[in-house]
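Peer 1: This is a predicted model, with the sequence first.
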Amino acid sequence: MKEFIQILRRFLPPYKKNLLLNVIFNIISAVATSFSFAILIPVLNILFESDKDITSIGEFQMDFDYIKEVLGYYTTQIKYEYGIENTLLIVGSFYIIATLVKVGTQYLASYNMIFIRNSVVRDVRNQIYTKVVDLPLSFFSEERKGDVMARITGDVTEVENSIMNSLDMLFKNPIMIIVLLGSMLFMSWQLTIFVLILLPISGFIIGRIGKNLKKRSGEGQSKMGEILSTTEETLSGHRIIKAFNAEDKMKVNFDEQNNSYRITMNRLQRRYALAHPMSELLGSVTIIILLWYGGRLILGDSGFQASVFIAYLGIFYSIINPAKALSQASYSIQKGLAAMDRIDMILTAENTIKEAEDAIEIHDFTDNIRYSNVTFTYDNKVDVLRNIYVDIEKGQTVALVGQSGSGKTTFADLLPRFYDVAGGRITVDGIDIRKAKLKSLRALMGNVNQDPILFNDTFFNNIAFGVENATQEEVERAAKIANAHDFIMATAKGYQTNVGDRGGKLSGGQRQRISIARAVLKNPPIMILDEATSALDTQSEKYVQEALDNLMKDRTSIVIAHRLSTIRNADLILVFKDGQIVERGKHDELLAKSGAYSVLHEMQTNNKI
């Protein structure tokens, strides 16, 4: 319960007004419930004890006998004036009015709680998505995408179905129970003390059943994350699965995960399903014991009336359903807390890329980029980059070459602060990028990656992505520079044609040219190109290379190159090996050295790679 209260403190403060209204309406509803049963007592006395009329009211006393006396007096007056049958109708009308007040305020309480519940679920989703967008790339290299998706979808749904749907019960039922118990205590303290002895015993038994529910629920959500991860990997790698005849292997793997989830959910839901029958049984046992004890009081010399006992039973019966719902809510909350724990793994994840409090706004790039003794490691393990010194002057094209894993991509990723250096520093116009505002730093740069990232949207929106208020003319101009305008216009709706999931309706070269058009429209002074042509056929490479040449005009470019033929005219070529720059210079200079670059060039020339 402590964890649940902490969750309420986190998410409910913006909705205090609605919460207060909910509590007020629930109190009115509970009082109306008690009153509706209390006014039945005089009617029952008329039916069972018609000879006992009350013709006067004594001095005011704060006890139940005085209330009975008042109700009995006015009932007697009505009976004298209108007769017994009409009295039953009149008192029944008061019962209907009390019931109308009860159900009306119940609706108003639920009306406010619905607003709170749906608003909190929206806030949780927004917080998760915002956090996911803000988290650094390093977080997602350590987490499985399917598991992250499970937390955003399944776990949030579980919180909605469990914790949020239990809010109404948790704010309504305790109030109902407290008010009705107060009424019962007012009517007969002996019976009520007896009830208060029985209810904790029932609660203890139900609590024992739900003890491990949170743990089981956490296991279920974790296994669902594995299923989503496998599904995501299957959709992404469908071509490879078929190419390697691995369909049966993937089916067996998925079946094992799915069956494991089934077993866990069987255990969880069987325990959860036990809550209702168990509370039903315990409620029945409690009523029978209460009937026995109440009968003893009536038949004894306690002065306890049968009419009062019937009304008492009516109030007690009204407590049973809230008590049962409260016990079931505790089950749901345990499931929801397990889901919330998994959500908090994202919400509380540390964003290692932090912006300095006195961060500087960079408005333009005018001089140079400098890597000074830069070192970088993943998870404080083996150095990926060691002692990197590089000066990149404005307008230069700098090419990075080397074997896979030599540190080229990491070198480029450090500049927009996708990761932070472990040692040394990187400056732009003499400003340490860790002291610059992130958005202003990244606004100076455009990216074109080996695997172009397109969204399931139109050509226009993909090209204009990240650029506010882009016009049709600007988008078309960018597409023409990227050699994309002609094939876009050949589609049914032109720039309003949807490109499909991840650009699935386009060829690799077309996707790359849309990616280049996006960078052209952004018009940044610094371009980072990560092997943008390595996965293309010769014809596509020709179109894309022309687009890249157009893109790099009058810009500072960092080009990660696989095909050395594309960087012959680079102003500076950096040769990486095992995280270090082993050679640097222009194409002809490096060939003349007969070193690592010359070896790479010879291997490509002779088609050995």
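Peer 2: Looks like it arrived, so ask away.
Peer 1: C-alpha from now on. contacts and neighbour counts both.
Peer 2: Will do.
Peer 1: Pull the number of nearby residues for residue 379.
Peer 2: Other residues lying near residue 379 total 9 when counted by other C-alpha atoms under 10 Å.
Peer 1: Kindly indicate whether it is helix, strand or coil.
Peer 2: What DSSP: H, G, I helix; E, B strand; the rest coil gives for residue 379 is coil.
Peer 1: helices or strands next to the longest helix belonging to the chain in the packing?
Peer 2: Longest helix of the chain, by residue count under DSSP state H: helix 84-134. If you count contacts as 3 or more C-alpha pairs under 8 Å, 6 or more residues apart in numbering; DSSP states H and E, helix 84-134 packs onto helix 16-38, helix 40-48, helix 64-82, helix 156-159, helix 165-187, helix 306-347.
Peer 1: I'd like these written out as CSV, with distance to residue 107 added.
Peer 2: What follows is the helices and strands packed on helix 84-134, written out as CSV (distance: least, C-alpha to C-alpha, whole Å):
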stretch, distance to residue 107
helix 16-38, 9
helix 40-48, 24
helix 64-82, 29
helix 156-159, 23
helix 165-187, 11
helix 306-347, 16
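Peer 1: for the ones you listed, which one sits closest to residue 366?
Peer 2: The closest of the helices and strands packed on helix 84-134 to residue 366 is helix 306-347. By C-alpha to C-alpha, the value is 38.5 Å.
Peer 1: got the angle between the longest helix of the chain and helix 306-347?
Peer 2: With axes from the mean of the first three to the mean of the last three C-alpha atoms, to 10 degrees applied, the angle from helix 84-134 to helix 306-347 works out at 10 degrees.
Peer 1: isn't residue 558 right next to residue 532, touching?
Peer 2: No: counting by C-alpha atoms under 8 Å, residue 558 sits too far from residue 532 to count as a contact (11.6 Å).
Peer 1: which of those two has more neighbours?
Peer 2: residue 532 (27 against 24).
Peer 1: ok, now how distant is that one from residue 477?
Peer 2: According to C-alpha to C-alpha, to the nearest Å, residue 532 stands 21 Å off from residue 477.
Peer 1: Included below, for side-by-side comparison, is a second structure:
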Amino acid sequence: MFILKKFIQYYKPYQFLFYMDMVCALTMSMIDLAFPQILNLLTKGLFTQSSAEILHGIGYVGGGLIVMYLIRYGCQYYITSWGHVMGARMESDMRQDLFDHLQRLPFSYYDKNNTGEMMSKLVSDLFDISELAHHGPENLFISILKIIGSFALLMLIHVKMTLILLCVTMIMVVFSVYQNRKLKAIFMDNRKKIANVNSRVQDSLSGIRVVKSFANEEIESEKFKSSNVEFLDSKETGYKIMGSFHAGNNFFEGLLYVTVLVFGGVFIANGTMQLTDLAVYALYIGIFINPLDVLINFTEQFQKGYAGFKRFVDVLQTEPEIVDKEDAISLTNVRGEIAFKDVSFYYDKTTEVLEKVTISIEAGKTVALVGPSGGGKTTLCSLLPRFYDVTEGSVTIDGKDVRDVTLKSLRSNIGIVQQDVYMFAGSVRDNISYGKPKAAEEEIIKAAKNANIHDFIMSLDYGYDTYVGERGVRLSGGQKQRLAIARVFLKNPKILILDEATSALDNESERHIQASLEQLSKDRTTIVIAHRLSTIRNADEIIVINDRGIQERGNHETLLLQDGLYAKYYNMQFEGLEELNK
């Protein structure tokens, strides 16, 4: 019932279209039911009169029938066109709701779910839901109306014959319900298997350069073949069940005609039925069987749509772990004073990443986090904009707990340049202006100059309008990194997080960018994650973190004098440079 109520909610904005669709469906059903009755009346009335009277009256009858079928034409047009429009609009609303909800879900959801599966829910699942939204109520309404109407009219013609047909129909219903249960399970399995196929395609194509660089096309082909065959097996099983379902119901439909023919002959023989009644009865059997066919097809459509909608609702029921409090305030007039107080963090509440970490950063200062991979540096920085929430302790900005302020205002005041740079499929301008969507052209150019990328952009064929390709495939790693830095220049936040921001740059570019970043960092609180220790010599404080927590802290000179972990890391890099220079 919950699934049904959720589904009905999407009809509310389109009530007029829905009710008009039902009115048209009712009109069509009444017209279809009327024709055999009109024929019955003519055979017992007008057609029993003289030739002159028949010729005189048949023109009026024909004209009336033409008007009736013109009305039916209009109703059929509305159902086919505007009925589908209604379904398409509902599908669009569902897709928007699903996409918006996916945007609200935290990083932890994406850590556990595959992009290909999410794409399957956004596209293929919702198409079947759209078809169900349009045809479902209409087919159900028309079919029930025709079955009840034709059954009532059949009872008026011959009660005993109709009761015999009812017995055959009930056996048909029991058979359909039994087969329907099998279809429900197989269509849900179909959804899961096609999601696996989409997942495999997305994963392989996204990493196509890695695939080709390792010459592993055959391996990827085998992995895809496995998922593809699983989906094929699921489809084949489904088609076999559908085959017995449709064939069985067609057998029972044929049995209805046999019943009419055999028992009609018996009733005519004993004088309880007239030959003309049997002819009209046969016409109504056609009207009675047609909605049964529709209901049989509807069952398949319903199971596909239900399976898709259930997966859709399952995602919508996934509550975002990170949301604004009801009384959340806006973070304004940010100075940039940051404090991590006894912060602990566990992935999935089991895997410990940080344990009782306490760090205070004064407004406008630059703090660098260094240490081996897996020590929790990036995780610590991810707690500041609330990509994840702390398990214990608190993170504050200017004394305000980040959980007490709105996410939009919090993240608007934090600029991030990540190690893994993402470029959107669009122009250079689009990617820079992502930092400030309504920025003027002059602001975009200034940001590009600050990031030392303007001259390169102007050397491109279309300048700032040059298409960068999917994920920025037409740019080098250093160029993408500088565009990402330009985004942050444009955003101009009070707090900066630089996660290996210069890692993809050559030495010359690094010097230019480092100077720009130092300029940008003035009067702003900056957290730098760096493995290239040459980029953090001027940091106000350097904190050394490994899997056992904070090990050392101080400025560059102090830590070198301590001759501890930092000195070890620094000397390793310095010795490496010396070896290269020999």
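Peer 2: Sure thing, it's come through. All values reported here derive from a predicted model rather than from experimental measurement.
Peer 1: so which of the helices and strands packed on helix 84-134 of structure 1 gets nearest residue 139 of structure 1?
Peer 2: helix 306-347 (9.4 Å).
Peer 1: That closest one to helix 165-187, inter-axis angle?
Peer 2: 150 degrees.
Peer 1: what span of structure 2 lines up against helix 306-347 of structure 1?
Peer 2: Using TM-score structural alignment, the residues of structure 2 aligned to helix 306-347 of structure 1 are 275-316.
Peer 1: swap in stretch 382-395 of structure 1?
Peer 2: Taking TM-score structural alignment, stretch 382-395 of structure 1 hits residues 351-364 over in structure 2.
Peer 1: now stretch 113-121 of structure 1
Peer 2: So stretch 113-121 of structure 1 is aligned with residues 83-91, judged by TM-score structural alignment.
Peer 1: quick one: the match of helix 306-347 of structure 1 to structure 1 mean distance?
Peer 2: Compared with structure 1 after fitting, stretch 275-316 of structure 2 has a mean deviation of 1.9 Å; criterion: mean C-alpha distance after the TM-score superposition for structure 1.
Peer 1: And for stretch 176-186 of structure 2?
Peer 2: Following superposition, stretch 176-186 of structure 2 is found to deviate from structure 1 by 2.4 Å on average (mean C-alpha distance after the TM-score superposition for structure 1).
Peer 1: Tell me how many other residues crowd residue 153 of structure 2.
Peer 2: 18.
Peer 1: In structure 1, what sits opposite it in the alignment?
Peer 2: Residue 153 of structure 2 maps onto residue 183 in structure 1, by TM-score structural alignment.
Peer 1: The host helix or strand of residue 592 of structure 1 corresponds to what range in structure 2?
Peer 2: Per DSSP states H and E, residue 592 of structure 1 falls inside helix 587-593. Aligning helix 587-593 of structure 1 against structure 2 (TM-score structural alignment) gives residues 556-562.
Peer 1: mean shift between the matching stretch and structure 1?
Peer 2: Mean for stretch 556-562 of structure 2 is 1.1 Å (mean C-alpha distance after the TM-score superposition for structure 1).
Peer 1: Buried ones in that stretch, by neighbour count?
Peer 2: Within stretch 556-562 of structure 2, the residues that count as buried by 16 or more other C-alpha atoms under 10 Å are 556, 559-560.
Peer 1: Could I get those residues in JSON lines, plus columns for distance to residue 475 of structure 2?
Peer 2: As requested, the buried residues of stretch 556-562 of structure 2 are exported to JSON lines (distance: C-alpha to C-alpha, whole Å):
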{"residue": "556", "distance to residue 475 of structure 2": "34"}
{"residue": "559", "distance to residue 475 of structure 2": "38"}
{"residue": "560", "distance to residue 475 of structure 2": "38"}
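Peer 1: what's the closest of those to residue 462 of structure 2?
Peer 2: Distances from residue 462 of structure 2 to the buried residues of stretch 556-562 of structure 2, taken by C-alpha to C-alpha, are shortest for residue 556, at 43.9 Å.
Peer 1: And the residue nearest to that closest one when sequence neighbours are not counted, how far from residue 4 of structure 2?
Peer 2: Leaving aside its chain neighbours, residue 556 of structure 2 sits nearest to residue 537 (5.5 Å; criterion: C-alpha to C-alpha, 6 or more residues apart in numbering). Remark: distance between residue 537 of structure 2 and residue 4 of structure 2 (C-alpha to C-alpha) = 62 Å.
Peer 1: residue contacts, the nearest residue to residue 393 of structure 1 once chain neighbours are set aside?
Peer 2: Take residue 393 of structure 1 and drop its neighbours on the chain: the residue closest to it by C-alpha to C-alpha, 6+ apart is residue 368, 4.4 Å away. Contacts for residue 368 of structure 1 (C-alpha atoms under 8 Å, 6 or more residues apart in numbering) come out as 391-394, 428-430.
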